[in-house]
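*Asks:* here's my sequence, what's the structure:
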Amino acid sequence: MNGHHATIAAGPGMVHRLCCATSTVADGTSEILHAALNAIDDQVALVDGLPVAVDRLWRRGLRSLDCGNPQARKAIRIVHPSWWSSSRVDVVAAAAAAVSDDLEVRPRSWLIRRVSKVEPEVPVVEIAERLIAIVGDDVVAVARRADPQSVVEEVVGLVDEMTCGTTATVLIDLPDSVTGARELATLLAGGLRRRGQRTVRVDDARLSRLALSATSDVDQAPPSGVDPGRVQSRIRMFAGLAAATVVLAATVPAIAVGGHRGVDPVAAAPTTILVEGRVALTVPANWTTQRVIAGPGSARLQVTSQSDREVALHITQSLIPDETLSTTADRLKLAIDGEPAGVFVDFNPSGFTAGRPAVTYREVRASHHVRWTVLVDGPVRISIGCQSRPGGEDAVRDVCEEAVRSAHAIA
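*Replies:* You can find the predicted model right below:
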């Protein structure tokens, strides 16, 4: 890269400049960026009570982050959380490409290693609001639970496995926008040092001071996930760890099975951690994510295969203090009995999916069927619907089982 690149951190928690003397932005711009980040999985966001296209919000917000120099936005480097799904990265990349002539997109772990002047294989621990991601060859995530010490022990154990028990330097990313990040980083550093590891803590101030030194020595890579017919600027999407498999700790990665449209399994892909509200689970990284509030059924998050739009996962959640799986089954049975006959069938109050006890049933629609698994994890009811064409359950089976196996409450 030649000349100044405006380095912009897109998440976690906020969108801001890293390369300038100050990361402060105008209140109006801050509100726009906050709305864009919160709605990154949606197509439309509400701003001042009015619907606004999310891609438009991102373009408006990124256009304003010019480091006080209108020419700075001509060259932009976006850094994003290493555990983000490809669909999230693509949303930001497409918006940045619309306001930039030269765009580079990197995972946050790349920049942290770069400014720390360490080897590419050095583990990076990224602290986010609801999870901690350990970034090596793969990305492994641990949910942030009420007991910080148990979380620290799990993270330290995973780092130990990742480094094969050898002494290593571990970089700890503690963004200012993440609540409790500094306190948690202190606990993590102590736990890692007790295992003989060296630690370096990297906060936003350090990243800001050193971001200008993070120049690229990587050849231009082909665009990834952005339609070249609609984007005119040069884009360098560096997969790096963004394309690595992301797994939840103590879960089994989905099995990659090739397939095609019909009853055969769709082509599997690297997985990512989907965090929504009080729930985290593993889903395919290259499937698209959107919130559905219209049509039959409850409001839900829908994760859809790009190779067959009738293959999808549906995720809903409810806060249910003191409710057991048996009570949940009774409530669901009462609701199903009030629906037209033949829409919800095969109800089982004592079913199992992916080895987990659950309430199961099947939803029958004209173009597809949805096999629902309802779990209770502490105070949260998690419903996962696995959609496929009639008679084509094999197309979603592996993805479905991995989603159910990994789903858990995180708050």
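*Asks:* could you use CA atoms for every contact and neighbour count after this?
*Replies:* Noted.
*Asks:* in the stretch 51-200 of the chain, which spans are helices?
*Replies:* 54-64, 86-98, 108-116, 148-162, 181-194 (DSSP state H, counting those that start in this stretch).
*Asks:* between those, which one is closest to residue 334.
*Replies:* With respect to residue 334, and counting by Cα to Cα, the nearest of the helices of the stretch 51-200 of the chain is helix 86-98 at 37.3 Å.
*Asks:* what helices and strands are in contact with the closest one?
*Replies:* The helices and strands touching helix 86-98, judged by 3 or more Cα pairs under 8 Å, 6 or more residues apart in numbering; DSSP states H and E, are helix 54-64, strand 75-80, strand 102-107.
*Asks:* any chance of CSV for those, columns mean neighbour count?
*Replies:* Shown next, in CSV, are the helices and strands packed on helix 86-98 (neighbours: other Cα atoms under 10 Å):
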stretch, mean neighbour count
helix 54-64, 22
strand 75-80, 25
strand 102-107, 23
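*Asks:* can I get these in CSV with distance to residue 184?
*Replies:* Formatted as CSV, the helices and strands packed on helix 86-98 follow (distance: least, Cα to Cα, whole Å):
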stretch, distance to residue 184
helix 54-64, 30
strand 75-80, 21
strand 102-107, 22
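*Asks:* isn't residue 283 right next to residue 289, touching?
*Replies:* No - with contact defined as Cα atoms under 8 Å, residue 283 does not count as touching residue 289 (9.9 Å).
*Asks:* neighbour count winner among those two?
*Replies:* Remark: of residue 283 and residue 289, residue 283 carries more neighbours, 29 against 24, as counted by other Cα atoms under 10 Å.
*Asks:* after the one helix or strand that one maps to comes which helix or strand?
*Replies:* Per DSSP states H and E, residue 283 falls inside strand 279-284. Tracing the chain past strand 279-284, the next element assigned as helix or strand by DSSP H and E is strand 288-292.
*Asks:* who does that following strand touch, helix- and strand-wise?
*Replies:* So strand 288-292, by 3+ Cα pairs under 8 Å, 6+ apart, packs with strand 300-304.
*Asks:* please tell me I have it right and residue 351 contacts residue 372.
*Replies:* No - the criterion here is Cα under 8 Å, and residue 351 misses it with residue 372 at 10.7 Å.
*Asks:* and this one, please, so the two structures can be compared:
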Amino acid sequence: MRVLVIGSGAREHALVLALSHDPAVIALACAPGNAGIASLAESYGVDVGDPSAVADLAVEWRADLVIVGPEVPLVAGAADAVRDRGIACFGPSAAASRIEGSKAFAKDVMAAAGVPTAHGEIVDNPARLDAALRNFGPTWVVKDDGLAAGKGVAVTDDLAAARAHAMTLLDAGHPVLLETFLDGPEVSLFCLVDGTTVVPLLPAQDFKRVGDGDAGPNTGGMGAYAPLPWAPPGLVDEVVAKIVHPVAQELAGRGTPFTGLLYAGLALTAAGPQVIEFNCRFGDPETQAVLALLRSPLAALLHATATGALAAHPPLEWSEGSAVTVVIAAEGYPGYARSGDVITGSEADGVLHAGTRRREDGAIVSAGGRVLSVVGSGASLPEAREEAYRKVAAVHLPGSHHRTDIALRAVRGEISVV
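*Replies:* You can find the predicted model right below:
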């Protein structure tokens, strides 16, 4: 099978790495890729936001399967364009991708499907903002209704800060979603979906805030671990039955069946699991931890999903133990990130590239906000965490920063579900 991956982040590096170990894959390419991916796959330049360009590359390269990693090309219709050219594509249609591309659409789908989620209100006019804010709090959740690379959300006890974030979004022409705050541990559950067949992967937990102890602004994700030793028995089955499957059925009933990876971001509240958000693709950085534990060949699994054969695929096989991902970010991230700094230690085992490029002199340099994802695995979560941070210590990027507490509360047994 000739497999083309679209994207340039550590998520795509993790996908390419898993595919490179699959004996069924006879050729592997990634567009546009990065400095780390280039050692495993052919690299091609492409504008990921241009569906026609993505489809043209798939045809020219003679791909048997295209895997679209990021949300931007999916929302733009890349999967539709590839399928229109007769090539199997792992990724939902533009219509189904609205589950991530529009939070208002996602809320409507969940309401129709009877899925538990936070109460929300869309505000598209500054004149309505203050009245709407009075319906929420004292912890305010303010979200960009559209795509924001994980950085369009403010969760704050400060009304002035909530209002300021909302006004920034409205001034940019973006509708705002206000939500009630959902208390409880957060869980990311990835599910493969081909219409109404749902196959869950391992649950994970990610860390959105930039600093230790969940301090500072939201980011695209600073680390993750899987599985969850504190998760209640039957959690995955409950989420699939009460949340993911009803949403898949609702989308299919609307004539926009979902094919690809449906990511449910959840809060485990006292009333049970409730949806914080849906994404239409593999999450980053959770993918880096989850795929490190997957033993089933990835190409056949994603091809089965893309071609409507998921129900016939054998049960998934997983390694025993745990995996931990720690993100190394450039100086200034999640604001203006410094780039062009030389990185050492980035070609070691378990170091996945995101914002990197290789200079003409051969040096690997930073070229983005989240620069690397470092993955450690072990027989237990403490061992995996120790391995991840041992690898982090061997990487040097001037001015970089990373969280030191990824999975720490779980290791200490400090997470509980009411």
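*Asks:* after superposing, what score do the chains get?
*Replies:* Remark: TM-score between the superposed chains equals 0.32 [TM-score structural alignment, normalised by the length of the first structure]; 207 aligned residues with a Cα RMSD of 6.6 Å.
*Asks:* nearest to residue 363 of the first structure, of the helices and strands packed on helix 86-98 of the first structure?
*Replies:* It's helix 54-64; of those, that one is closest to residue 363 of the first structure (Cα to Cα) at 31.2 Å.
*Asks:* can you pull the buried residues of the strand or helix carrying residue 206 of the first structure?
*Replies:* Using DSSP H and E, residue 206 of the first structure sits in helix 204-210. Residues of helix 204-210 of the first structure classed as buried: 204, 207, 208, 210 (neighbour count, 16 or more other Cα atoms under 10 Å).
*Asks:* tell me, how many residues neighbour residue 263 of the second structure?
*Replies:* By other Cα under 10 Å, the residues close to residue 263 of the second structure number 23.
*Asks:* pretty sure it is in a strand, no?
*Replies:* Yes - if the criterion is DSSP: H, G, I helix; E, B strand; the rest coil, then residue 263 of the second structure is within a strand.
*Asks:* so how far is residue 159 of the second structure from it?
*Replies:* For residue 263 of the second structure, the distance to residue 159 of the second structure equals 30 Å [Cα to Cα, to the nearest Å].
*Asks:* please apply the same query to residue 7 of the second structure.
*Replies:* Applying Cα to Cα to residue 7 of the second structure and residue 159 of the second structure gives a distance of 37 Å.
*Asks:* which of those two has more residues huddled nearby?
*Replies:* residue 7 (25 against 17).
*Asks:* wait, isn't that one in contact with residue 68?
*Replies:* Yes - Residue 7 of the second structure lies in contact with residue 68 (Cα under 8 Å); the separation is 6.9 Å.
*Asks:* what touches both of these two?
*Replies:* By Cα atoms under 8 Å, 6 or more residues apart in numbering, residue 7 of the second structure and residue 68 have no common neighbours.
*Asks:* following the strand or helix carrying residue 121 of the second structure, which helix or strand shows up next?
*Replies:* Using DSSP H and E, residue 121 of the second structure sits within strand 120-123. Downstream of strand 120-123 of the second structure, the first helix or strand assigned by DSSP H and E is helix 129-133.
*Asks:* helices and strands around the helix or strand just after that following helix, which ones?
*Replies:* Per DSSP H and E, the first helix or strand lying C-terminal to helix 129-133 of the second structure is strand 140-144. Using 3+ Cα pairs under 8 Å, 6+ apart as the contact test, the elements touching strand 140-144 of the second structure are strand 153-156, helix 159-171, strand 176-179.
*Asks:* point out the most buried one among those.
*Replies:* The highest mean neighbour count among these, using mean count of other Cα atoms under 10 Å, belongs to strand 176-179: a mean of 25.
*Asks:* and the gap between residue 288 of the second structure and residue 353 of the second structure?
*Replies:* 11 Å.
*Asks:* so for these two, which residue has more residues nearby?
*Replies:* Using other Cα under 10 Å, the more surrounded residue of residue 288 of the second structure and residue 353 is residue 288, with 34 against 29.
*Asks:* if we can go back for a sec, give me the common contacts of residue 283 and residue 289 of the first structure.
*Replies:* The contact sets of residue 283 of the first structure and residue 289 overlap at residue 303 (Cα under 8 Å, 6+ apart).
*Asks:* ok, residue 58 of the second structure touching residue 6?
*Replies:* No - counting by Cα under 8 Å, residue 6 is not a contact partner of residue 58 of the second structure; they are 9.8 Å apart.
*Asks:* now do the shared contacts for those two.
*Replies:* With Cα under 8 Å, 6+ apart, residue 58 of the second structure and residue 6 have common neighbours residue 66.
*Asks:* of the helices and strands packed on helix 86-98 of the first structure, which is nearest residue 314 of the first structure?
*Replies:* helix 54-64 (21.4 Å).
*Asks:* tilt between the closest one and strand 75-80?
*Replies:* 120 degrees (axes from the mean of the first three to the mean of the last three Cα atoms, to 10 degrees).
*Asks:* which other helices and strands contact the strand holding residue 283 of the first structure?
*Replies:* For strand 279-284 of the first structure, the elements it packs on are strand 246-248, strand 271-276, helix 397-406, strand 408-409, judged by 3+ Cα pairs under 8 Å, 6+ apart.
*Asks:* repeat that with 6 Å
*Replies:* Strand 279-284 of the first structure sits against strand 271-276, helix 397-406, strand 408-409, with contacts defined as 3 or more Cα pairs under 6 Å, 6 or more residues apart in numbering; DSSP states H and E.
*Asks:* any chance of those in CSV, plus distance to residue 387 of the first structure and mean neighbour count?
*Replies:* CSV is the format used below for these (distance: least, Cα to Cα, whole Å; neighbours: other Cα atoms under 10 Å):
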stretch, distance to residue 387 of the first structure, mean neighbour count
strand 271-276, 18, 23
helix 397-406, 9, 22
strand 408-409, 20, 22
